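> coordinates only, sequence not included:
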C-alpha cells in the first residue's frame, strides 16, 4: 500500500445497491465529523458496480470527477492504494471470490453479507489470519444493532450460554400485523411486500426462516466459540401460523414470534429457528413490526439485550461504516494488528432437534363426542407427554370442536410421535398446528 498520508484510509466499495449507496452517502456526508472523532480521513477511492447505468447512475454522475467508478471489481482488489475493501454485492458468489482475493492481497475487508459469513466463514477467517488482516461483519446481523462487536469486546470475558432473538424484520412485521389488525398470513405478507419489508418476487428466505438461520449461525459461532454454519441450524418458517393460532395464543397469555435460539451446552450446541409462543410479560413479546432484538445470557453479565431496526439502508450502512472506522483506528501500515479474528477454538457437536425438550402448543380439531379427550390423553401418556393445560374452543359448523393443549417440557421426538399417532385417531379430524412454547425463564 503506497498511500503516503498515514491518516488517510483508502476504501474500495464493491456494490452500489441499496446498502452500498447508503454506505457511500454516509461516508461522504459525515467525512469531516468522522475525521474530527477519529483523526482518520476516510476516502472512497474506487467503486465497482456491475450496473453503472442502473439505479446508481445519478450518484455516479454527481461524484465521477472525484471518485473512480468501474464495472470491474478486480480494479479494486488489485489496487495497492486501497486499504479496506467493503463488499456489498450480497450472495455467496462472486462475493466469496472477491473477499478471499482481497484478503490475500493484504487488504482488510468489511461486509454485511450474512449468507457469505454463515456459509463460508471458516475459509474467510483462515485467509484473514494467514494474511494478518481482519474481516469485520457487524452489519450481517441486525442491521444497525450493535451485537457482534460487543460480543468480541465488552462481553469477551463472559461464557455466553444462550442467545434468543428476533432477527428477521419481515416475519416480525407480518406476525405483528396479524395480531394487531387480525389479518391472515397471506394478507399481512401482501402488505409487507407493498411496503418493501418483504421481497415481491420470492420472500421465501424471510418467511421460511433461512435469513434468521444465517444470522443465528453467525451469532452462535462467536458466542459459543464453536463453528456453526447455516446448514447446522434447524429452521421452520411462519407460513403455517394462522390467525386462530394468534388468537388462541393471546387467550393463553402468549404472543407468537419467530425466534432464533442458540444454546451452549457442555458438549454440544443447539441452534434453531422457529415460531414460538412467548409470554406476554417477556420483553421480546413487545418487539413489534420490523424491529429486531437479541438477548444474550452471560455467566457474569447476566441478561443483556440489543434492540433496534434490523434492516434498511441507513441502519445497515451505519454498522458497515462503524466497522470501517474500527479498522481505520487500528490500522498500522507498518505493522498490521488484526484484533477481530476468528474465535472458534472449540469444536462442539450440533445437537439434533429431536433430542431437545420444549413445551408445545397443539391445536387439534376433533369430533364433538364423548371419549375424545381420553383417547388423545392415552396417546400423550404412552409417549411421555404430560399436559399442562387445555381449553376447548368453539364448535365448527361441521360439528367439530377445537382443543388447544399446552404440554409440559417434552422431547421433540416424543411430541412428533404423539402428533403422528393422534392424527390417526378416529375421533380426530385434523391436527391443525404444533408450535413450540418458550417461557424464557
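Looks like it arrived, so ask away. Note that this is a predicted model, so its numbers are computed, not measured.
> use CA for all of it now, contacts and neighbours both
Will do.
> and the nearest residue to residue 182 once chain neighbours are set aside, how many neighbours?
Using Cα to Cα, 6 or more residues apart in numbering and skipping residues adjacent in sequence, the residue nearest residue 182 is residue 243, 6.7 Å away. Using other Cα atoms under 10 Å, the number of residues around residue 243 comes to 16.
> Residue 243 contacts residue 181, correct?
No. With contact defined as Cα atoms under 8 Å, residue 243 does not reach residue 181; the gap is 10.1 Å.
> so who does the residue nearest to residue 182 touch?
178, 179, 182, 183, 184, 185 (Cα atoms under 8 Å, 6 or more residues apart in numbering).
> Most neighbours among these, please name it.
That'd be residue 178 among these, by other Cα under 10 Å, with 22 neighbours.
> want to compare, so here's the second one:
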C-alpha cells in the first residue's frame, strides 16, 4: 500500500481526492499497489467529506510521517507551496503537483533535490491541465531534436479572442462574459496580461531544451490592447488573432522565448482552436509537427493528470523517472529585439498618402490591408521579415513624422 497526502482541497485538490476514491480499484491495478489517502492538508473544515477524519492543519504531520511516500501539492502559488514541497522532497517523499508557478520559478532546484534524494518531482498537470504534454515531450518524442514549441496555453484568453473574432464582441464585454461563466477570475490579470501562458512556456522550454527558463527572462505581452479593428484586419489578411507562448532554438544555440498575441493564418494548425480549448504544437526533426489538443483546465481534467503522476510515483518508489533539467545559463535566452519577425501594423496619419510613401521608404514594399468603414486617416499593413528592433526603429521614424501607431501584432506560421 502506498500512502499519499494531498495538500490543498480546493478545485484541483478535491478533484484529486474524488478521482482517487472513485477509481480506487482500477488505479490500484495500474499502480501495482493500493493508493491510500492518509492525510488531506487544509485550514478549512470539510465535515461532509468521506475523508473528514483525515484532514490536518499542520504540515509537519505529513513531513514527519515516514509512511507517506507520495505528496500531492494543489495549493497554488509560491508560498507556502515551495517550502512544503522542498521539505517533502528532502524528507524522501515524491511529489506530484499542478502548480505551474512553482515549477516555472523553482523547477531546476526541486528537480535537483529530487535527484539527490532518489525521489520524483512530477508536474504533468502544470501545463495544459488534462492534456498530456510533459510525458510525451520527455518520453514519446525523446528521439527527436525538438526545435520549436508554440501553444495556445490559456483558455481564458482564447475564449475572449474567440468571442471577439466570431461575435464581434469587445474585449471588455468578452472578459465580463468569461468572468460570468467562471472562465476568468475576479482578478483576471494573470490570464489577460500573459503571465499564466508565460509560466507554461517556461516549463515546456526548460524540459525540451534542458536548461531552466525563468519567467523574468521571457518577453510577455497580453491581449488587453487587441481591438475589434485589429481582429477585422487580421481576418481580411486571412488569419486570426491568438495569444501564443512560443520557444524556438536559434541557429546559434540560443532560445527565442516569448508570449504575445500573434496572427496565424486560417490554414494553420492552431487557427481553429476555439473557446476555452488549448493546443500545443511541437516541431521535431523526425516527427515534424505534432499538436496536443484539449481542455487546458477544469477540476477533473487537471486532477486526471495529477493522479497519473501519483500512479507514476507509486510505481517508482526508490526509483527516479528521468525527468530533469539544469539551471539557467547566462546568455542562453536571446533578446527578443534581435529575433526576426513580421508585423501587422495599424496607424493613423493626418496625411495618409505622405505617410504611405514614408512607410514604403522605410519598409520597402509592404502588403497593405483594408477593412470596410475604415476612417480616411487609418493605414494598416504587413511588414517583411526583419529583426524586431530594426522594425520598431523604422516605426519610430514614422512616429516622428506624425503617425500614431494604434496596433501591432506579430505574424506566426503555426
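Great, that's in hand. Computed from a predicted structure; not experimentally measured.
> that older thread, how close does the residue mapped onto the residue nearest to residue 182 of structure 1 from structure 2 get to residue 283 of structure 2?
Alignment note: residue 243 of structure 1 maps to residue 228 in structure 2; criterion TM-score structural alignment. Note on residue 228 of structure 2: its distance to residue 283 of structure 2, by Cα to Cα, to the nearest Å, is 31 Å.
> ok, the contacts of residue 243 of structure 1 vs residue 103 of structure 1, which is closest?
Among these, residue 185 lies closest to residue 103 of structure 1 (Cα to Cα), at 43.6 Å.
> Identify the residue of structure 2 aligned to the closest one.
With TM-score structural alignment as the criterion, residue 185 of structure 1 matches residue 171.
> before we move on, what about residue 258 of structure 1?
In structure 2, the residue matched to residue 258 of structure 1 (TM-score structural alignment) is residue 243.
> Check residue 91 of structure 1 too.
Residue 91 of structure 1 maps onto residue 77 in structure 2, by TM-score structural alignment.
> how deep is the nearest residue to its match once chain neighbours are set aside tucked in, by neighbour count?
Counting by Cα to Cα, 6+ apart, residue 77 of structure 2 lies nearest to residue 101, which is 6.0 Å off, once chain neighbours are set aside. Number of residues near residue 101 of structure 2 (other Cα under 10 Å) recorded here: 23.
> Strands along the stretch 151-300 of structure 1, start to end?
160-166, 234-235, 254-264, 268-279, 291-298 (DSSP state E, counting those that start in this stretch).
> any chance of these in CSV, plus distance to residue 109 of structure 1 and mean neighbour count?
Shown next, in CSV, are the strands of the stretch 151-300 of structure 1 (distance: least, Cα to Cα, whole Å; neighbours: other Cα atoms under 10 Å):
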stretch, distance to residue 109 of structure 1, mean neighbour count
strand 160-166, 26, 23
strand 234-235, 30, 20
strand 254-264, 27, 25
strand 268-279, 27, 24
strand 291-298, 25, 22
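> export these to CSV and tack on distance to residue 319 of structure 1?
As requested, those are exported to CSV (distance: least, Cα to Cα, whole Å):
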stretch, distance to residue 319 of structure 1
strand 160-166, 18
strand 234-235, 26
strand 254-264, 21
strand 268-279, 24
strand 291-298, 15
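> For residue 27 of structure 1, which of those strands is the nearest?
Nearest of these (Cα to Cα): strand 291-298, 24.7 Å.
> So which bit of structure 2 is the closest one matched to?
On the basis of TM-score structural alignment, strand 291-298 of structure 1 is assigned to residues 277-284 in structure 2.
> Check stretch 404-411 of structure 1 too.
With TM-score structural alignment as the criterion, stretch 404-411 of structure 1 aligns to 380-387.
> Count residues in the vicinity of the equivalent of residue 152 of structure 1 over in structure 2, would you?
Aligning on TM-score structural alignment places residue 152 of structure 1 opposite residue 138 in structure 2. By other Cα under 10 Å, the residues close to residue 138 of structure 2 number 16.
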